[in-house]
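Student: just a sequence and a predicted model for now, questions to come.
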Amino acid sequence: MPEGVFVVRLDDMRGFLVEEKHPSTLRLSEKLLNVIFYEHETGKKEQIKFFESEGKRIGSFTQISHPAWFVCFILSPDEEPEIIRDQLVGMGRLITELAIETPDKLDLGPILREGSTLPQRSDEQLFTDIFTTPSTALLLERLEDEKEGGLEKAASLSIWLKNQVKSEDMDLREIVKPLMKSGAVKVKMVGKASEMVFLIKDVFAYRAPPVQALLNVENQQMGFAKEYRQQVKEFFSPEGEGGYNPSLPVEDPNSPILEDRQMIAEIMDNIFHYRIIEALREKPFNVDELVNETALPSTIVRDSLVILRNNHIAIDIGEESTWALLSDPRIDCFMPEFVLPAVANKVRNKKVKREAAEEYLELLIQCWEGENS
């Protein structure tokens, strides 16, 4: 393991600020901090750079989502950078998120000793930006419309979006980025002058019953199995009217289901909440077990569980303070075959060229071939 670690933030007004370091006696010069910045100056993605300065062997990590933050490890003489690269990247992710989200609870010592890491954002998490950006969610709904969706000229979409939000200050390229990054949409030139936007994935955010966790509780004959199943049933299918049903058709933009969709995405966008949800999808855990399962500090785990409970995602059940999913927040994607009749109508009515429709079918085949076989 590295001999030390320190966190540096680049401030526009004050230059480099050392936010945290371990051990506390670590001495860092301005020259070393400048070298760190120089090493990463041309970086455009998550990366770790290895170099030597002032007799120290340094592994310096940064990522494009937080370009002003640097997590720097001081390597021991016998450590091979390429052997420990992946672990340092995972530790760098964890430390960066903790430094930004909960700086008062950042304790570098235990992370360094235990080698705690954080994985990359999952494919499911890439969809969260769609629903946490209202204009992007609106654009997705337009492309998912059974009468008008599927594909559309970028210029026409831009005009439609400006009319919807009553603003001329809209940059379609920025709004469509979360859709492109997640693979839900592709933007391509068709012919010499038509830039087209194609819906590749129908994206759906909702709460599902925690099926796998329920099965494991019953298979392992846990004492709270009956109570757990009852609480899940009351949430999704209570006696009389009510309950959570994401399959109901929604027209009202202020519908509680649409509001809930945004909240689900915001929670899943938080890497700490998401790690705990991932663990609880499999089976219930107590706090200590969750700390071991997620490699997150116990304070982070406890704080996340409170937020998940307040949003009807997790419950504290049983006599030993075991935590289980009440509802399983998910973002799934499907082939948008329901828009194909709309595409055919657009071709017939000469709203789009046949060439664009053929390109759309080819893109769908490339994405989904073999997925549903």
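Tutor: Alright, I've got the coordinates. Residues are numbered from 1 along each chain as shown.

Student: can we go C-alpha only for contacts and neighbour counts from here?
Tutor: OK.

Student: show me which residues of stretch 347-365 are buried.
Tutor: Buried residues in stretch 347-365, counted by 16 or more other Cα atoms under 10 Å: Val347, Val352, Ala356, Ala357, Glu359, Tyr360, Leu363, Leu364.

Student: alongside the first one, take a look at this:
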Amino acid sequence: MKTISFKAILMTASILGSLITIPAKADISPPPAGYDHYNPSIPHGSYQIVQYYSTVAGAHKNTRVLLPPDYSSNKTYNVLYLLHGIGGNINEWSDNGAPLNIMDNLYAADQAEPMIVVMPNGRAMDDDIPIGDIFDPQVVESFTTFEYELLNDLIPFIESRYSVNRGRTSRAISGLSMGGGQSLNFGLGNPDTFAWVGAFSAAPNTKAADALIPDISDTDRLPMLWLSCGTADGLVSIAREIHDYMNANGVQHDYLLHEGAGHDWSVWKPGLYHFAQRIFVSDDGNNQNDGVIFYQDINYGGSTGQSLMPGRYTQQQLAAKGVPDDWASSVKIPAGWTVTMYQNNYFSGSSWTLTTDTPHFWALTPYANDQMSSVVIQSNQ
């Protein structure tokens, strides 16, 4: 990851008040009016509450899942794990943070890749609603032990139940307060599992900055680290400490302070709005890793189709992406990706599979060429 110099920019926003932002990838503008409101004229996602078994809690637990509009098992989706605060549960975000409205509006504006958002109970306990003293040491410790549950129970469950892409670049994690600390601890601590990490008003459960990333070279695999907090929040020193450490070590990240804001939704809802736009994309704002690109010419030249992310593409969907029938003659495949081309539409008939451990160009003549009618793309990164 490139070392960059950060420059503070002071902006005025009618919605959020003043923002102090130190951008890495692009200027961070305030959300537009109505970004978190329901819009009846656009497609809408839907909530599900499903159960998985927690080996840590020794019980079945509920998790809330937000599916994008027109979710289909014929497509594959990336996944954002969105975590609540110390007094929250699987309903904290949906009851207060308007994630359905925020995501629907981003999709309608073509500002975010359709994704699945998972909102679990971030305590490794069998209760869905926190009871008693939420600061009890056992309760606080359960937020730490949730890491094992997340990695070994919840993620495998989600990836077996839903049509999702697998691999680190297909998973993001973020959260508010205690969930923000979890996101930093779990996300940065498991670079083979998560590539996109965000924290909104991270709580004191956050590890010290130098302990979050013992090997600073691991950040070369981190396309997005997001930190935000209110300047009137008593926890703002945590965000500042991490920002200073990352800045001193040349780690590219986005850092946003909301002037005058406290420990509340005026920080957390914009956090989701900004973070969701910046995940599962490449540095130039296109789809991550540039995806699979088909070329009209056999020597990897001429016209190209759109960058294709992991998923299943029928003949009609390929045409809509600029890859019409009997058109492609060569293809570029990112490292660790697999492309299976089918002779018939809807993934049937003879097939040809190309896979590579390094970015690679292939001429299609020996394989599919004009017989390619549908494609399945998978990423193991």
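Tutor: It's in. This structure is a prediction, so every number in the text was calculated from the model and none was measured.

Student: any chance you could compute the TM-score here?
Tutor: For these two chains in superposition, a TM-score of 0.22 is obtained (TM-score structural alignment, normalised by the length of structure 1); 134 aligned residues with a Cα RMSD of 6.7 Å.

Student: now do the strands in structure 1.
Tutor: 4-11, 15-22, 47-53, 56-63, 66-75, 151-153, 185-190, 194-199, 202-208, 314-317, 322-325, 328-334 (DSSP state E).

Student: quick one: list the elements packing against the first one.
Tutor: For strand 4-11 of structure 1, the contact count by 3 or more Cα pairs under 8 Å, 6 or more residues apart in numbering; DSSP states H and E identifies strand 15-22, strand 66-75, helix 108-114 as packing neighbours.

Student: again with the longest one
Tutor: Using 3+ Cα pairs under 8 Å, 6+ apart as the contact criterion, the secondary-structure elements in contact with strand 66-75 of structure 1 are strand 4-11, strand 56-63, helix 81-101.

Student: try it again with 10 Å
Tutor: strand 4-11, strand 15-22, helix 30-40, strand 47-53, strand 56-63, helix 81-101 (3 or more Cα pairs under 10 Å, 6 or more residues apart in numbering; DSSP states H and E).

Student: please apply the same query to the third one.
Tutor: Helices and strands in packing contact with strand 47-53 of structure 1 are listed as helix 30-40, strand 56-63, strand 66-75, helix 81-101; criterion 3+ Cα pairs under 10 Å, 6+ apart.

Student: can we see that at 8 Å?
Tutor: helix 30-40, strand 56-63, helix 81-101.

Student: most tightly surrounded among the helices and strands packed on strand 4-11 of structure 1?
Tutor: strand 66-75 (a mean of 21; mean count of other Cα atoms under 10 Å).

Student: Ala357 of structure 1 - nearest residue in space that isn't next to it in sequence?
Tutor: Closest residue to Ala357 of structure 1 apart from its sequence neighbours, by Cα to Cα, 6 or more residues apart in numbering: Val343 at 6.8 Å.

Student: so the one you found makes contact with Ala356?
Tutor: No - taking Cα atoms under 8 Å as the definition, Val343 of structure 1 is not a contact partner of Ala356, at 9.6 Å.

Student: circling back: now the strands of structure 1 as a markdown table including distance to Asn219 of structure 1?
Tutor: What follows is the strands of structure 1, written out as a markdown table (distance: least, Cα to Cα, whole Å):
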| stretch | distance to Asn219 of structure 1 |
| --- | --- |
| strand 4-11 | 44 |
| strand 15-22 | 45 |
| strand 47-53 | 43 |
| strand 56-63 | 42 |
| strand 66-75 | 43 |
| strand 151-153 | 47 |
| strand 185-190 | 41 |
| strand 194-199 | 41 |
| strand 202-208 | 20 |
| strand 314-317 | 17 |
| strand 322-325 | 15 |
| strand 328-334 | 19 |
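
Student: coming back round to it: and the helices and strands packed on strand 4-11 of structure 1: which comes nearest Ala265 of structure 1?
Tutor: strand 66-75 (20.0 Å; Cα to Cα).

Student: pick the most deeply packed of the strands of structure 1.
Tutor: strand 322-325 (a mean of 24).

Student: just checking, what packs against that strand?
Tutor: Going by 3+ Cα pairs under 8 Å, 6+ apart, strand 322-325 of structure 1 lies up against helix 271-282, strand 314-317.

Student: try 6 Å
Tutor: Counting contacts by 3 or more Cα pairs under 6 Å, 6 or more residues apart in numbering; DSSP states H and E, strand 322-325 of structure 1 packs against strand 314-317.

Student: contacts for the strand it packs on?
Tutor: Outside strand 314-317 of structure 1, the residues that touch it by Cα atoms under 6 Å, 6 or more residues apart in numbering are Leu308, Arg309, Thr322, Trp323, Ala324, Leu325, Leu326.

Student: now for Lys21 of structure 1: which residues touch it?
Tutor: Val5, Phe6.

Student: distance check, it against Val8 of structure 1.
Tutor: 9 Å (Cα to Cα, to the nearest Å).

Student: buried set for the helix or strand Ser350 of structure 2 falls within?
Tutor: Secondary-structure assignment from DSSP states H and E places Ser350 of structure 2 in strand 348-355. By 16+ other Cα under 10 Å, the buried positions in strand 348-355 of structure 2 come out as Ser351, Leu354, Thr355.

Student: dump the helices and strands packed on strand 4-11 of structure 1 into JSON lines; add distance to Ala99 of structure 1 as well.
Tutor: Shown next, in JSON lines, are the helices and strands packed on strand 4-11 of structure 1 (distance: least, Cα to Cα, whole Å):
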{"stretch": "strand 15-22", "distance to Ala99 of structure 1": "8"}
{"stretch": "strand 66-75", "distance to Ala99 of structure 1": "9"}
{"stretch": "helix 108-114", "distance to Ala99 of structure 1": "10"}
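
Student: those: which one's closest to Lys56 of structure 1?
Tutor: strand 66-75 (6.6 Å).

Student: tell me what angle that closest one forms with strand 56-63.
Tutor: Angle of strand 66-75 of structure 1 versus strand 56-63, following axes from the mean of the first three to the mean of the last three Cα atoms, to 10 degrees, is 150 degrees.

Student: show me what strand 66-75 of structure 1 is in contact with.
Tutor: Contacts of strand 66-75 of structure 1 (Cα under 6 Å, 6+ apart): 2-10, 57-62, 92.

Student: closest one to Arg85 of structure 1 among the strands of structure 1?
Tutor: Using Cα to Cα, the strands of structure 1 put strand 47-53 closest to Arg85 of structure 1, at 7.7 Å.

Student: and the closest one with strand 66-75, angle?
Tutor: Using the same axes, to 10 degrees: strand 47-53 of structure 1 against strand 66-75 is 50 degrees.

Student: can you pull out the helices in the stretch 151-300 of structure 2?
Tutor: Assigned helices in the stretch 151-300 of structure 2, in chain order: 155-161, 178-189, 209-212, 236-248, 265-278 (criterion: DSSP state H, counting those that start in this stretch).
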